[in-house]
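Participant: here's my sequence, what's the structure:
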Amino acid sequence: MNDRGVILRAFEQFRLKSCVDFKPRAAEEFYISVESHEGCWSYIGRSSPGGQALSIGKDCGRKGIVEHQFLHALGLNHEHLRYDRDEYVTINHENIRKGYESNFNKHSGNVSTTQETPYDYYSVMHFDKNAFSNGNGSTIITKSPELQDMIGQLMEMSEHDVTELNKLYKCNSSVSFLDCCSFDDESLCQMSVCSAADDGWQRVKSVSGIIVTDHTYLGKEQSGTSFFMHFSTEGRNEGDAARLESKTVTPTRDCKVQCLQFYYHHSGHESDQLNIWIREQQNEADSRGALRLMDQITETPENYWKLHHVPLNANKSFQVVFEARKGAGNSSGGFSLDDINISETECPFIWQIRDIEKELNSRSSQLWSPLYYSRDGYRFGAELSVFRNKIEIYVYLISGAYDEQLQWPCPWRQITVQILDQNPQIQKRMSFEQSFTTDPEFILDGSYYWDKPRKGPFTIGDESVFLGGAADVALLTKDDVTRREFIKGGDLILLFTIQDISALLQRDSLPCPKVTVKNFSVSTDTSTQQVTCSVIYLTPI
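Facilitator: Got it, this is the predicted structure:
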């Protein structure tokens, strides 16, 4: 069951990053038959009618492995077999296990194509350095020594993998990606700014008197395109507001669920508000649309960039509207925004761990995440342990307010933990991800393992709780998490999803997720305020 859920998650990555989609077979002559045999394997490209086998066997239930096999089925071969591979890697034939030599046979340029993509050490299609080794040493040596430990990653498709796939299928669109903006260009990604007062949202490199810089290049050498948006609440009157509106995007998937994600930096007063609306158009002639408040940020200011997700449920074309509003208190800062992404996907839970490098440099450390509730009321949380340069992540079922109304043992909930690659563009991320599923029939030491939490009590934060079944979802080294952009601004971000996959017992797809609509208190004039917005090319400050 867990592998079935992982396969669907891999499909979601294809939809987000590429123009390729998958659907359950109806009556098509050519189709992929996903089966469980020994090992993980697939034929290359379309090979035969009547069901082309693709095996996701034991220990193959990882997103990157599933993507690897489906990329084979879609026509991609191993990266280290490219006709130009000798310019980038050396194959140590003497170290290859006997009988497996054919796995390293180079293809000629006459029978294969790279779609004019560069050799990709980060490709999910690349073998690792010790693939099929006879124990006498590595089978693949990179010409650039610093990349030796990079090859063979099984996190997910790389940017060049996606480019090659899209070129092969002669398309460059995406099924579920809608929009993104890091404000590198002065056009603001066709976003509009408007304000009833002077000096609304500004595109800036820095803010006077506040320690805040662009998030996109945080931790890197700042480039000439290092910008973010800022609305100052300093010196304003209570109720002063400004809006930043995205371009219009149109959801096309059957499930009308979207996720808005962005980074914000709050340096104003705790009474200041950042309201997130959607303006949904009823038809093509409707230029104003109907405003709906989807989320509101009002909190104690903290001096760092925070990742934030807002679940959306637009049925028609819509815009996202960021409204910053001055509160009652004195302010010396305001709200900053950067790295916005909108996609037709479900939003996860967020655990942003501050100053993770401090934890990594300690001999041992234990951290608990916030505690989360699934849509149907199951409660869970994660423990991150650091010991001797190793990071281990456990996820527990935890006692909660709805336990007496829930079904126990917990049936077929798939929990996924993702260590986020904080690339500003969601389609270019290569995040580490691991999933497990609660099997209600699993028994350990005479008890149902995923039964109602009864171990304890334990103290997590300021709360006394009972613990239930747990899964060890990640064992990483310090080197693992210091690659790519897993750590940015000193922070490590873990994302969690919990999904009911019990429907996969009977069919090959899941029902549409639901978005819980929140209620907020806003001033009565906010939704009726009509200020003309237009695209303005802002002069950087």
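
Participant: going forward, measure contacts and count neighbours with C-alpha atoms only.
Facilitator: Will do.

Participant: how close does residue 478 sit to residue 181?
Facilitator: According to Cα to Cα, to the nearest Å, residue 478 stands 31 Å off from residue 181.

Participant: please identify which of the two sits among more neighbours.
Facilitator: Taking other Cα atoms under 10 Å, residue 478 and residue 181 do not tie; residue 181 has more neighbours (20 against 15).

Participant: how many neighbours does the closest residue to the more buried one other than its chain neighbours have?
Facilitator: Spatially, and ignoring its direct neighbours in sequence, residue 181 is nearest to residue 340 (5.1 Å; Cα to Cα, 6 or more residues apart in numbering). Neighbour count for residue 340, taken as other Cα under 10 Å: 22.

Participant: what residues of the lengthiest helix in the chain count as buried?
Facilitator: Ranked by residue count and defined by DSSP state H, the top helix of the chain is helix 2-17. Residues of helix 2-17 classed as buried: 2-17 (neighbour count, 16 or more other Cα atoms under 10 Å).

Participant: same check, this time on stretch 40-59
Facilitator: Of all the residues in stretch 40-59, those buried under the rule 16+ other Cα under 10 Å are 40, 41, 42, 43, 44, 52, 53, 54, 55, 56, 57.

Participant: who are the contact partners of the first one?
Facilitator: Okay, so that is residue 40. Listed by Cα atoms under 8 Å, 6 or more residues apart in numbering, the contact partners of residue 40 are 54, 55, 56, 57, 60, 65, 69.

Participant: could you do the second one as well?
Facilitator: Neighbouring residues of residue 41 by Cα under 8 Å, 6+ apart: 54, 55, 56, 69.

Participant: grab the most central residue of the chain for me.
Facilitator: residue 420 (6.1 Å; Cα atoms, centre = their mean).

Participant: surely it touches residue 491?
Facilitator: No - the criterion here is Cα atoms under 8 Å, and residue 420 misses it with residue 491 at 10.5 Å.

Participant: returning to that earlier point: so how far is residue 3 from the residue nearest to residue 181?
Facilitator: 31 Å.

Participant: circling back: adding secondary structure and distance to residue 266, write the contacts of residue 40 out as CSV.
Facilitator: Converted to CSV, the contacts of residue 40 look like this (DSSP: H, G, I helix; E, B strand; the rest coil; distance: Cα to Cα, whole Å):
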residue, secondary structure, distance to residue 266
54, strand, 49
55, strand, 49
56, strand, 46
57, coil, 48
60, coil, 43
65, helix, 40
69, helix, 44
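
Participant: of these, closest to residue 129?
Facilitator: residue 65 (16.5 Å; Cα to Cα).

Participant: would you do the same for the sequence below? I want to compare the two.
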Amino acid sequence: VHCINYTWLDIISLTTGNSIIGDQYRWPTTIPYYLEDSLEMNAKGVILKAFEQYRLKTCIDFTPWEGEKNYISVFKGGGCFSSVGNRRVGKQQLSIGSNCDRLGTVEHEFLHALGFWHEQSRADRDDYVNIMWDRIEPGKEHNFKTYDDTVSSALNVPYDYGSVMHYSKTAFNIASDPTIVTKIPQFMDVIGQRMEFSDSDLLKLNRLYNCTTSSTFVDSCNFEEENICGMIQGPGGNTKWEQLSSVSGGPQSDFTNQGQCKGKGFFMHFSTVSGKAGDRAHLESRFLYPKPGSQCLQFFLYNSGAADDLLNIWVREYDKVNPEGRMKLFKTISGGVMGSWELHHVNLDVRTKSRVIFEGVKGKLPSTGGLSLDDINLSSASCPQHIWRLRNITGLLATTPPGTKLYSPRFLSPAGYSFQDRPGYMATYFHLTSGPNDHSLKWPCPWQQATMLLLDQQSDIRRQMSMQRMVTTDPNKLSSDGKEYYWDNPRKVGSLVTEADGSSYYRGPGTGTSVFLSHSRLKSRKFIKGDDAFFLLSVDGERFTFGPNRQGHKSEGVNSSICQERGVHQTVHFRLHCADCEIWWRRNYGVGLFFRSWAWPLSSSERNFECFRIPKHFGQFHAPNLVGTVWSGPLPLPT
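Facilitator: As a prediction, this is how the structure comes out:
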């Protein structure tokens, strides 16, 4: 275990503002990148995950470097830092150092590289925040300068407290008092977020690079408009889907607005109250043109009908051989949880122009309602493997005694490994548990990446600021006493756990972070809707390809003295108290995610460091959709 100071975000520059002025500082919309050998394995995964978000929400793409004159070379330096804009120096370095391997941090650093300064460096900064100069660490005052519109441009976008480029309230503070005080008090706990791009971040980036479309976004619909996003009543049915705001048998409101917006709140409904068995209706999307390969269809379904009512997910593909379209069934949904909006994912594989079709089919059993759809999203990406819904989460956090452990259902990863999850300050830890495939799996568990995503339930996937953290199993990692492999078979290195129903399994040691998400941020955005939260969970190792760095050069490194935002010298003052509850989430391969919740701040005692395990370095890899991991978290670590 190595204990180091928390790393703040850095830029390599002489001045700061918002976006750098001058076309010479722009990159092409497809940017060559290179991942150096010095990077930690999970950092590589997080970087590739950040690239996915750029592709989903902007026209910016990243491609492995193949000899282009100017490119971004990412290495492990003494913190997180980047130059601002395209410096046209050939190899332009960007550092993702220890404890920088978090999605929002990586997005932040690449926004610097794309030409953006910090939000609080805008010329109009003093209209929105007060800088407490007497609380700033001596010698760091220059980080709070503002620059006029001859140096940087705000791109005609209002000041954004929620920008991923904004300093936190305690940046460069001497003690625990804030150095930045927002003039609207409600934004004090908003500034400094490192979850995801804000809406304004995306607006500015898309304006700067003249983006009109994004690379992997395909479609989104919440059915608020009369044209229902261009969807049509398709041929082949003998009844119709209707655009409604409530149904007597349920739902009483849509999922998007939860009935809270007067004059809004629509969804599509297929009634099965009357008619005969086999009656059906087709709701078809407009023509879609996704990138060839895998796509993820996400939607919310409310079943107030009969247990044998069906929802079929079809795709009609058009090509020269099938000019009228060829139908392919991808999934049939029936039964399940009745009487609530449930989240569904369907993996598609579409290669050409197509339409997605939602086919409702009436069953034989009596019905008092039907099938309802809302908040549909389609993107060129792989779907999460599992959904864990936490119902009545505010009550759970308020009433669960400290030290209580709750367990999610067990799940299996595609490779056969088992894993689990839970919330709180939310902490997340990942554990392997014993499972039915242990005898045929490779041990110690090699390079399985677990992604834990708390879903921001915004209706449009491009506006979601979900919080996610990734953990990777390093087969070379040893236990604290050096006698065992940390990620070995839980039957060998774990402890026996017995459930209330008498079933038992082995739970291995875990790692993760105790600072996943604060309670205040949990209640922001749309993490909680209808008092429920969704964790999307995946474990994947198949997309890793290891090998020597094919470009064959090594990082020259960067002198840590260039760090302008505290670099490795940053201290985070933790006021720590174990407050709420512990919840385990385990699966059949033996993977468990452990969450411990903390209340912040509660006492005058402070932690001025973070401790985390550092996995061994590996060679270069290229994987277009890889997800990554995080190993950091203040002690105490789980036992």
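
Participant: how about the nearest residue to the counterpart of residue 297 of the first structure in the second structure, chain neighbours excluded?
Facilitator: Mapped onto the second structure by TM-score structural alignment, residue 297 of the first structure lines up with residue 333. Counting by Cα to Cα, 6+ apart, residue 311 is the residue found nearest to residue 333 of the second structure once chain neighbours are left out, at 5.1 Å.

Participant: show me what the one you found aligns to in the first structure.
Facilitator: Match for residue 311 of the second structure (TM-score structural alignment): residue 274.

Participant: for residue 372 of the first structure, what are its contacts?
Facilitator: 349, 379, 380, 381.

Participant: quick one on the thing from earlier: what range in the second structure matches the longest helix of the first structure?
Facilitator: Under TM-score structural alignment, the match for helix 2-17 of the first structure is residues 42-57.

Participant: filter the contacts of residue 372 of the first structure down to the ones in strands?
Facilitator: 349, 379, 380, 381 (DSSP state E).

Participant: I'd assumed residue 398 was in contact with the second one.
Facilitator: Yes - under the criterion of Cα under 8 Å, residue 379 of the first structure lies in contact with residue 398, with a separation of 5.3 Å.

Participant: which of the two has more neighbours?
Facilitator: residue 398 (24 against 20).

Participant: what's the spacing between that one and residue 463 of the first structure?
Facilitator: In terms of Cα to Cα, residue 398 of the first structure sits 11 Å off from residue 463 of the first structure.

Participant: what of residue 141 of the first structure?
Facilitator: Per Cα to Cα, residue 141 of the first structure is found 52 Å from residue 463 of the first structure.

Participant: can you pull out the helices in the first structure?
Facilitator: Using DSSP H, helices in the first structure cover 2-17, 63-74, 159-168, 356-361, 478-481.

Participant: out of these, nearest to residue 112 of the first structure?
Facilitator: helix 159-168 (11.6 Å).

Participant: specify the angle between the closest one and helix 63-74 in degrees.
Facilitator: Using axes from the mean of the first three to the mean of the last three Cα atoms, to 10 degrees, the direction of helix 159-168 of the first structure lies 20 degrees away from that of helix 63-74.

Participant: residue 626 of the second structure against residue 53, yeah?
Facilitator: No - using Cα under 8 Å, residue 626 of the second structure is not in contact with residue 53, being 11.8 Å away.

Participant: and the nearest residue to residue 312 of the second structure once chain neighbours are set aside, what does it touch?
Facilitator: Spatial nearest neighbour of residue 312 of the second structure, excluding adjacent residues (Cα to Cα, 6+ apart): residue 332 at 4.5 Å. Contact analysis of residue 332 of the second structure by Cα under 8 Å, 6+ apart lists 310, 311, 312, 313.

Participant: between those residues, which is nearest residue 236 of the second structure?
Facilitator: Taking Cα to Cα as the measure, residue 236 of the second structure sits nearest to residue 312 out of the contacts of residue 332 of the second structure, at 13.4 Å.

Participant: need the helices of the first structure in a markdown table (columns: distance to residue 458 of the first structure).
Facilitator: Shown next, in a markdown table, are the helices of the first structure (distance: least, Cα to Cα, whole Å):
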| stretch | distance to residue 458 of the first structure |
| --- | --- |
| helix 2-17 | 29 |
| helix 63-74 | 33 |
| helix 159-168 | 44 |
| helix 356-361 | 22 |
| helix 478-481 | 28 |
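
Participant: for those, which one sits closest to residue 415 of the first structure?
Facilitator: Going by Cα to Cα, the one of these nearest residue 415 of the first structure is helix 2-17, 9.5 Å.

Participant: just the angle between the closest one and helix 63-74, please?
Facilitator: Using the same axes, to 10 degrees: helix 2-17 of the first structure against helix 63-74 is 70 degrees.

Participant: tell me the average deviation of helix 2-17 of the first structure from the second structure after fitting.
Facilitator: On superposition with the second structure, the mean distance recorded for helix 2-17 of the first structure (mean Cα distance after the TM-score superposition for the first structure) is 0.5 Å.

Participant: in stretch 361-371 of the second structure, what counts as buried?
Facilitator: For stretch 361-371 of the second structure, a neighbour-count test (16+ other Cα under 10 Å) marks 361, 362, 363, 366, 367, 369, 370, 371 as buried.

Participant: so that stretch aligns onto which residues of the first structure?
Facilitator: Using TM-score structural alignment, stretch 361-371 of the second structure pairs with 325-335 in the first structure.

Participant: now the strands for the stretch 51-200 of the second structure?
Facilitator: Counting by DSSP state E, counting those that start in this stretch, the stretch 51-200 of the second structure has strands at residues 61-64, 71-75, 80-83, 91-96, 129-131, 152-153, 180-182.

Participant: over to the stretch 351-500 of the second structure?
Facilitator: 354-361, 370-379, 386-390, 405-408, 411-412, 418-419, 426-433, 449-454, 467-472, 495-498.

Participant: out of those strands, which is closest to residue 595 of the second structure?
Facilitator: Nearest of these (Cα to Cα): strand 426-433, 3.9 Å.
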